[in-house]
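Undergrad: sequence unavailable; structure follows:
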């Protein structure tokens, strides 16, 4: 008996409740899942690309990307035409069992996996997906995922709070705010929005965020928007003014100053240099073929 649910070839499924404490799910070839069950969920893009829409924003997934969400996020996950995305959904009892058995935990966030680690996780996921269900068969997968998140776990100790549980609670809220900034890199995000999202006061949120990430939420927002602008310049034919508007800048002048200050060159030169470098790389590949 398999504990895996699968959506493929344009099929859209809704996961409204968990039949067991841990559930393996997967999408491929334009398949998708709408998470309605209030449960922690983590996704890994194994092949191709995909998209996730959640309360934190909209995210593009490429091979090797992973994303994890708290139960309040209820994301919609969809694979691209050649995409393969695997997921694991855990209820609170599964998370508590994992923590009590191994003193490990999983957190909301996102990151990238090297190829070797991606292969390991995919193998462990397949083994868990073809088990009889329950927490024990997925425990090796969960421990490997906790290892992937070791950098996040190290940050928990920097959170305010007297107890470890309190630090974890604060960190979970901060991570959600961080992801919200990443998922809304097309506009200016106000501190009041982030404070409401985390249920903290604006003063407390700003102080805790800076202490945790060594960067203010305002500075991170600008940096993420400028990184998105660079991506749009490299991968689209949008005019510079359109890129400025698509990244939340009021006018081209403020965008031009911010872009040059961050990237070291004007936006137009950045685009020309990126295209020239791309053309050179393609020519080198053709020469070696």
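TA: Perfect, I can see it now. This structure is a prediction, so every number in the text was calculated from the model and none was measured.

Undergrad: when you work out contacts or count neighbours from here on, use the C-alpha atoms and nothing else.
TA: OK.

Undergrad: can you list the helices and strands that the lengthiest helix in the chain packs against?
TA: With DSSP state H applied, the helix covering the greatest number of residues in the chain is identified as helix 267-288. Secondary-structure packing of helix 267-288 (3 or more C-alpha pairs under 8 Å, 6 or more residues apart in numbering; DSSP states H and E): helix 217-235, helix 252-263.

Undergrad: so which strand or helix has residue 85?
TA: Assignment of secondary structure by DSSP states H and E places residue 85 within strand 84-90.

Undergrad: tell me which of the helices and strands packed on helix 267-288 sits nearest to residue 136.
TA: Among the helices and strands packed on helix 267-288, the nearest to residue 136 by C-alpha to C-alpha is helix 217-235 (39.1 Å).

Undergrad: test my guess that residue 195 contacts residue 207.
TA: No: the pair formed by residue 195 and residue 207 falls short of the contact definition of C-alpha atoms under 8 Å, at 11.3 Å.

Undergrad: out of these two, which sits in the busier spot?
TA: In this comparison of residue 195 against residue 207, neighbours counted by other C-alpha atoms under 10 Å, the higher total goes to residue 195 at 19 against 14.

Undergrad: from residue 169, how far off is that one?
TA: 15 Å (C-alpha to C-alpha, to the nearest Å).

Undergrad: ok, structure two:
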């Protein structure tokens, strides 16, 4: 059984008490300031087709732009708020639907985010429309499931690298690691403690750190720091916030620690990075400009 939920023009919907118990999936959509919150009993996947949307979930807050997808495990209960010109479509899948995918393609779906090509987005929209028809049967669920699995095909190699003697154990570990990674992405405005990630993934801090490093070739602390600096760079490009405000909004205690970390990562100061962005120049030009000033100063001395 399939259901359709649509929030448009500022309308707000919650699926907690709307999804029938017999429904294996639901097609969802939010557009033009519409907002929709999914049930905590289903795996959900959202795809941004136009404009942008904000997504708030247990893993944090995310901004979706055109062509990006994001997936959440059960209990995440994501709230999707479409932008003024935004259009975001999604599907909600229960345990039966996920088992069907395992039988069809011997794979699973995982929390995370990524990008689609234009062709993939068009196919997703067509399959979503087909599945949203009132008379669509359970057979129409198969193409949607297989397409969602194809969007996550780059994750398959990572699953095989996870510790575990059985395939099911590897998938379980990878699913928890993906959720921990998503949590870091959704909390790029602050420092995330290892204990938070361990509690979320239901692993010890030691096991999570070791597995995370092995899987993503980057420690949770290093990824958190990089995401915070990338957030700072985005704020410098897209807002008029003062540099001190950017530092605070990116989880840095003071401007000095922010300045050191930003220069070490981008090779230039935050102010020069902003100047280069305002002039539509690549960040490397800001670095070159700073280096040339040092050279000139050295020559005068």
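TA: Here it is on my side, so go on. Since this is a predicted model, take the numbers as computed values, not measurements.

Undergrad: TM-score for the pair, please.
TA: Laid over one another, the chains give 0.93 as their TM-score (TM-score structural alignment, normalised by the length of the first structure), with 278 aligned residues with a C-alpha RMSD of 1.5 Å.

Undergrad: how would you label the residue most central in space within the second structure: helix, strand or coil?
TA: Centroid-nearest residue in the second structure, with C-alpha atoms, centre = their mean: residue 113, separated by 3.8 Å. Using DSSP: H, G, I helix; E, B strand; the rest coil as the criterion, the local structure at residue 113 of the second structure reads strand.

Undergrad: also residue 121 of the second structure?
TA: Secondary structure assignment for residue 121 of the second structure (three-state DSSP): helix.

Undergrad: quick one: map it onto the first structure.
TA: By TM-score structural alignment, residue 121 of the second structure lines up with residue 118 in the first structure.

Undergrad: correct me if wrong: that match contacts residue 65.
TA: No: with contact defined as C-alpha under 8 Å, residue 118 of the first structure does not count as touching residue 65 (9.1 Å).

Undergrad: rewinding a little: what does the strand holding residue 85 of the first structure rub up against?
TA: For strand 84-90 of the first structure, contacts defined as C-alpha atoms under 8 Å, 6 or more residues apart in numbering pick out 21-29, 39-50, 79, 122, 125.

Undergrad: cool, stretch 47-61 of the first structure as well?
TA: Taking C-alpha under 8 Å, 6+ apart as the criterion, the residues outside stretch 47-61 of the first structure that touch it are 45, 62-64, 73-85, 176-177, 179-184.

Undergrad: just these: which are in helices?
TA: Secondary structure assignment by DSSP H places 176, 177, 179, 180, 181, 182, 183 of the contacts of stretch 47-61 of the first structure in helices.

Undergrad: and those residues, which is closest to residue 249 of the first structure?
TA: Among these, and counting by C-alpha to C-alpha, the member closest to residue 249 of the first structure is residue 181, at 15.2 Å.

Undergrad: quick check: that closest one touching residue 189?
TA: Yes: with contacts counted by C-alpha under 8 Å, residue 181 of the first structure reaches residue 189, the gap being 7.0 Å.

Undergrad: which one of those two has more residues nearby?
TA: With other C-alpha under 10 Å as the criterion, residue 181 of the first structure and residue 189 differ in neighbour count, and residue 181 comes out ahead with 25 against 17.

Undergrad: follow-up on the earlier one: what touches both of residue 181 and residue 189 of the first structure?
TA: Overlap of the contact sets of residue 181 of the first structure and residue 189 (by C-alpha under 8 Å, 6+ apart) consists of residue 221.

Undergrad: tell me the contacts of the counterpart of residue 95 of the first structure in the second structure?
TA: Matched across to the second structure, residue 95 of the first structure falls on residue 98, judged by TM-score structural alignment. By C-alpha under 8 Å, 6+ apart, residue 98 of the second structure lies in contact with 108, 109.

Undergrad: what is the burial count for residue 166 of the second structure?
TA: Residue 166 of the second structure, neighbours per other C-alpha under 10 Å, totals 9.

Undergrad: brain fart, residue 157 of the second structure
TA: 9.

Undergrad: ok, residue 107 of the first structure next?
TA: So residue 107 of the first structure, with other C-alpha under 10 Å, has 24 neighbours.

Undergrad: which SS class is it?
TA: Going by three-state DSSP: residue 107 of the first structure is coil.

Undergrad: contact partners for the alignment partner in the second structure of it?
TA: When the second structure is aligned by TM-score structural alignment, residue 107 of the first structure is paired with residue 110. Residue 110 of the second structure makes contact with 71, 72, 73, 152, 174, 175, 178, 179 under the criterion C-alpha under 8 Å, 6+ apart.

Undergrad: let's go with 7 Å and repeat that
TA: Under the criterion of C-alpha atoms under 7 Å, 6 or more residues apart in numbering, the contact list for residue 110 of the second structure reads 71, 175, 178.

Undergrad: tell me the contacts of the first one?
TA: Think residue 71 of the second structure. Under the criterion of C-alpha under 7 Å, 6+ apart, the neighbours of residue 71 of the second structure are 44, 45, 46, 110, 111, 112, 113.

Undergrad: which of residue 118 and residue 65 of the first structure has more neighbours?
TA: Summary of the neighbour comparison: residue 118 of the first structure and residue 65, criterion other C-alpha under 10 Å, with residue 65 having more neighbours (21 against 18).

Undergrad: out of everything not next to it in sequence, what's closest to the counterpart of that one in the second structure?
TA: Taking TM-score structural alignment as the alignment basis, one finds that residue 65 of the first structure is matched in the second structure by residue 68. Leaving aside its sequence neighbours, residue 68 of the second structure sits nearest to residue 115 (C-alpha to C-alpha, 6 or more residues apart in numbering; 4.3 Å).
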